[in-house]
Structure formats: structure tokens, C-alpha cells
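> this is a predicted model, with the sequence first.
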Amino acid sequence: MKTILKFAVLNIFALFITACGDVDQSTVSEPEAKSAAQLTSKNGGSVINQEYPEAQAEVLKTFTAIATSITKGAGLGTDSEFMDQLISFHDYDATFTEFNYDFNGNGYLTDSKGNEEHERMLFGEIVKPGGVKQFAALPGTLKIAVYYGNVANLTFISDFVLDTHPLGEITVNNLITLLFVKTKGEWKMVHEHHSPLKILPSTGIKPSNILSDFDPSSASNAQLEVYATFGAIGATIMANSGTGAENMDELISFHAYGPKFTEFNYDAEGNGFLTDSEGNEEHERALFGNYTVEKFAYIENTLNIALYHRNVANVTFISDFEVKGIGTINNLITLLFVKTKGEWKMVHEHHSPLTK
């Protein structure tokens, strides 16, 4: 896992691209769960790099339908049929998290209620009628990684052009992570993380974060496995950071590198970027090999571990790290884990600063 230097984010329209929800294990049908188990056995416990073209096509079709609802419903009010359609693409059951930014550029953690309010207000009221001039991804950035045929991570850098009431026509370039889960035959958004492509100083009063409900004492066995893996990642960082890039092998072993792996992060100038396995490993070794981590923790009540179809887990938290020579690092962090050959491995990371 990688956390970057302490930066902040400003993009007053960062929340122009929200979509989220969560799904509980109870929503998994028996045939779906059985299918996932059969896939695990068939592939020797690993489906990290297996392709699912039909599922990818279904997710892309769903994403296109989301764009259609937004485009047709822009500026027609918060309760139009198109906004209802947009909300229907979310699964708000059980635990839900969303990372986004307010109009002052401050990051925050919210829940299903907050997400729905933002969705309806933004596209129903703030964007003018006919105001979605372009709903696209920057060329070469859209990727759909499917795991076990029933969980899909859609990542891209947006290239939206919106005509709005407060600012007129604007271009929105954000780093976007959207997690979809197939349950009862439909693909629903279950997590989102948005952060501006360019970091600028934040302003205004910091928003309050929705507190997490995750409690290790009442967690499932699978959640506890992921929790233990997360703890092991922190332990190896604490034990080996600052001792050189060559001593980061254990940290790197917690990743499942391959063609599906993606990471969103920022460089030293505050420019967001999308990278792959090679880039992630290079950054991990450089950062933790050169800097000593004195504290690896999360802000109280911000850690969530959401389990999907028993084999995929989404870990979200706001970091509370102390790094010698850098200081405190508070980042919004999304880590997607997939269980392969009995072990939980990271397949996606999205890091963005809480504030400046």
C-alpha cells in the first residue's frame, strides 16, 4: 500500500460526479455465492487476472445508462424521474461509504443519505437543463476490472463539461473510483472515491465526517481476515520503513500485481495520476524505503471493511500517519482487496489528501 506526501485538494465541483452505495452479504443469492466458490476451486484459488468480458460489457452498459439518466435529467429538479433512475443504480443497503470533496475543497466521508442528497441537488438543480455538454473519460484512462464475475472496479479520469448555474460552463477532471457489485442479477454502485486532478489550497470550514460502524468485536470471520491483513501491512511498514527500498519486499507481497491493478495518487507538485503495478511498486519502495513511519493509524471511527460475495473486500479510512521528515498525513484512502489462494491481496488503491 502507498500513501503519498501531505497535499490538499481544491476543486469546487469535485462532487459533480458522485455515485455510491454498499451491499450486505445477505443480499448475495445462493447461486451467485456457489458460482463464486466454483470459480475459486476451478482456478486454484486465484482469479486475479482472469477476464470476464461479458461482465465488463454489462458494467459498461450500466455506466452508460447512468450517464443517460444524468444527461436527460439535468436541471429538471431533484425529484424528476431521471433523478429517481440515477438513484436506482446505487445499492444503499447496509454499510455505505463515499469519499468526496465539498465546495471549499475539503475532503470528507459520507454515507448513503449524503450521497443521495448530493446526487439529486447537483444534477437536478445545480446543472442547467441540457447542461451536460460532455460526459466522457480522458482517452486511455477508463478501465473495468472484474473479480469472480460479480464485483467490478471501474476507474477513469473524467472529462466532463457541465453548464452550471453558479459558474457557467466548466470542465471537470477528477480521478474516479466506482465499485460495482452484481446482486440479484443487477450491477449496482457500492462505493465511490473522487478527487480532483490538480491539487490547490482548500478554503472554508471543514465538514464533519460520518462515523464508521465497523467494530472488530462483531465483525465476520472474513472481515477479521482483512482486518488482520491490514494490520500486517501497517506492521511491516513500521518495522522496515526508512531502511531502504530493497527492504520493502514484504510490503510489496501484499499486492496482486497484474494487468488489472490500478492506483490513483498524486506527485510532489500536486498533480493526480493513474498508474499500474510497476508504478505502484516503484512508489512504495521509494516512499517507505526513504522515510521512517513513526505512526500508522486511522482517524477514529473512519475505518470501514465492506465484504462482497465473500471474496472481495473494500477497505476505506482516513489515515492518521506520522512520517519523519514529512509530518502528519491525513489522506482519504480506498484499498480494494481480493482473496486469492487463501490470502487477501490489494488490487486497487486510491489516495487523496483530506485537506490542507
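Noted; the coordinates are in hand. Numbering: from 1, shown residues only.

> from now on I want contacts and neighbour counts done on CA atoms only, so please keep to that.
Noted.

> what ranges do the strands span in the stretch 151-300 of the chain?
Along the stretch 151-300 of the chain, counting by DSSP state E, counting those that start in this stretch, strands occupy 151-157, 160-164, 168-172, 174-183, 186-196, 262-266, 272-275, 293-295.

> continuing past the shortest one, what's the next helix or strand?
The C-terminal neighbour of strand 293-295 among helices and strands, as given by DSSP states H and E, is strand 304-308.

> between that following strand and strand 174-183, how many degrees?
Between strand 304-308 and strand 174-183, the angle formed by their directions is 50 degrees, by axes from the mean of the first three to the mean of the last three Cα atoms, to 10 degrees.

> following strand 304-308, which helix or strand comes up?
strand 312-318.

> now Ser277. Nearest residue, chain neighbours left out?
Once flanking residues are discounted, Ser277 sits nearest to Tyr257: 5.2 Å by Cα to Cα, 6 or more residues apart in numbering.

> so how far is Glu54 from the one you found?
23 Å (Cα to Cα, to the nearest Å).

> again with Thr262
Taken as Cα to Cα, the span from Thr262 to Glu54 is 21 Å.

> more neighbours: which of those two?
Ranked by neighbour count (other Cα atoms under 10 Å), Thr262 and Glu54 place Thr262 first, with 23 against 11.

> surely that one touches Phe273?
No: taking contacts as Cα atoms under 8 Å, Thr262 lies outside contact range of Phe273: 10.5 Å.

> which SSE is Lys113 in?
Lys113 belongs to helix 112-121, assigned by DSSP H and E.

> next one for the comparison:
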Amino acid sequence: MKTKFKITLLIICALFIVGFCNSDDGQTNDREDLINTQYPEAKQEVIETWAAIEQSVREGDMDKLISFHGYSPKFTEYKNGEVVNDGAENEAYERRAYGAVTEVVSFATNDFKVAVYGDVANMTFQSDFKIKFGDNLAVIKEQTTLLFVRTNDGWKIVHEHHSPLNTAD
């Protein structure tokens, strides 16, 4: 009798352990749902964050512009085919460049898309920005990707990628 009890207990323990090892299957399905599930409220929040970013550039509010970034050791930025920048380099560039803006003539984003994956969102667009620096007009045509992460303080940019846009213009 003791032997049957021990074998039964051993089988139950083995099944219990196997059950824990395979419990990831449910999480895998949840992860796959991240790709197909639409998150309309979160998408709208990201779009509103972009509108606030544009407004901060129009107003010349560099502190507000910088506040939309999630600077950390994980932050990365690619632009102009150069090596990766970190958060400090991105902040210095944005303060220097956008801090010198005297007028935003247009801040058009063509082929604008936002894809949300739970607490992560990917924004892509082709910029057609016309910005004045004093009397000089700069036209910025790029392919841009911004990666956002939802935080307790709203959506924050954690990665930027800017590539020149080849145009017939």
C-alpha cells in the first residue's frame, strides 16, 4: 500500500511540475494577440501625444518637447546614416535644433501610421516639415519611426529612427 501511495504521489508531483513548465502556452497566445489586437484608445493617446509634441515645437517649449522622451540607457536614435546616438546626444540635438526654430510653416506627416502592441507603440511617417530658422526655410523630408512605451507619465519616445526620404522634388 505504501508503494502505491508513493507512486501516486510521485505521478501527481510530476504532472504538477509539467503543468507549470507548460503554463507558458497561454502567455504565448497572449503575445500573439498583441500583433493582431487593435488598441484604439491607446492609439488615440499616442496620436494625441504626437499632437502635443508638435505643439511644443510650435511654441518653442524645449522642456516640454524633451519631456516626451523616455531617456534611459536603453534609449537609441539613428539619423542620417550615422552611428547610434544615446539619450544625452538626442536631447542636446533637439534642444539645439528645435530651440532655434522661429516659425513652423508646416508640420505635415504623410503615410502616418500608429501600431500599438499593448504598452508599446510604433509610429511611422514621412515628414514634410517646413521650418524657419530666422529668415532661412528648412524643408525636412525624412522617413521617421518613433517607438513609444506607455509609462505612468504617459507615452514616451524610447527610440527614434530618421532616414532621408528620396523624393522626385
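Cool, the structure landed. Quantities reported herein were computed from a predicted structural model and do not represent experimental measurements.

> ok so, going back, so for Ile252 of structure 1, which of the strands of the stretch 151-300 of structure 1 sits nearest?
strand 262-266 (14.0 Å; Cα to Cα).

> by contact count, what packs against that closest one?
When contacts are defined as 3 or more Cα pairs under 8 Å, 6 or more residues apart in numbering; DSSP states H and E, strand 262-266 of structure 1 sits against strand 272-275, strand 343-353.

> rewinding a little: which part of structure 2 matches the helix holding Lys113 of structure 1?
Under TM-score structural alignment, helix 112-121 of structure 1 corresponds to no residues of structure 2.

> right, and the strands of the stretch 151-300 of structure 1 - which one's nearest Asn115 of structure 1?
It's strand 186-196; of these, that one is closest to Asn115 of structure 1 (Cα to Cα) at 9.7 Å.

> how about that closest one: buried residues?
Trp187, Lys188, Met189, Val190, His191, Glu192, His193, His194, Ser195, Pro196 (16 or more other Cα atoms under 10 Å).

> for stretch 118-135 of structure 2, same thing?
118, 120-132.

> for stretch 157-169 of structure 2, same thing?
For stretch 157-169 of structure 2, by 16+ other Cα under 10 Å, it's Ile157, Val158, His159, Glu160, His161, His162, Ser163.

> including distance to Ala297 of structure 1, could the helices and strands packed on strand 262-266 of structure 1 go into TSV?
Formatted as TSV, those follow (distance: least, Cα to Cα, whole Å):
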stretch	distance to Ala297 of structure 1
strand 272-275	24
strand 343-353	15
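
> center of structure 2, which residue is that?
In structure 2, the C-alpha nearest the mean C-alpha coordinate belongs to Leu147, at 1.7 Å (Cα atoms, centre = their mean).

> can you find the partner of it in structure 1?
That one, Leu147 of structure 2, aligns with Leu336 by TM-score structural alignment.

> how about its match: what's its closest non-neighbour residue?
Asn314 (4.6 Å).

> just checking, the one you found touches Leu335?
Yes: look at Asn314 of structure 1 against Leu335 with Cα under 8 Å: they come within range, at 6.0 Å.

> returning to that earlier point: the residue nearest to the centre of structure 2 falls within a strand, correct?
Yes: per DSSP: H, G, I helix; E, B strand; the rest coil, Leu147 of structure 2 lies within a strand segment.

> show me the contacts for it.
Val120, Ala121, Asn122, Met123, Ile157, Val158, His159, Glu160 (Cα atoms under 8 Å, 6 or more residues apart in numbering).

> does the last one touch Phe148 like I think?
No: with contact defined as Cα under 8 Å, Glu160 of structure 2 does not reach Phe148; the gap is 9.2 Å.

> picking up where we left off before, compare the strands of the stretch 151-300 of structure 1 and give me the one nearest Ala33 of structure 1.
Nearest to Ala33 of structure 1, of the strands of the stretch 151-300 of structure 1 and by Cα to Cα, is strand 174-183 at 10.1 Å.

> adding distance to Glu142 of structure 2, write the buried residues of stretch 118-135 of structure 2 out as TSV.
Formatted as TSV, the buried residues of stretch 118-135 of structure 2 follow (distance: Cα to Cα, whole Å):
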residue	distance to Glu142 of structure 2
Gly118	27
Val120	23
Ala121	20
Asn122	16
Met123	13
Thr124	10
Phe125	8
Gln126	6
Ser127	5
Asp128	7
Phe129	9
Lys130	12
Ile131	14
Lys132	17
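
> for those residues, which one is nearest Ile7 of structure 2?
Among those, Gly118 lies closest to Ile7 of structure 2 (Cα to Cα), at 44.8 Å.

> I'm done for today, thanks for sticking with me.
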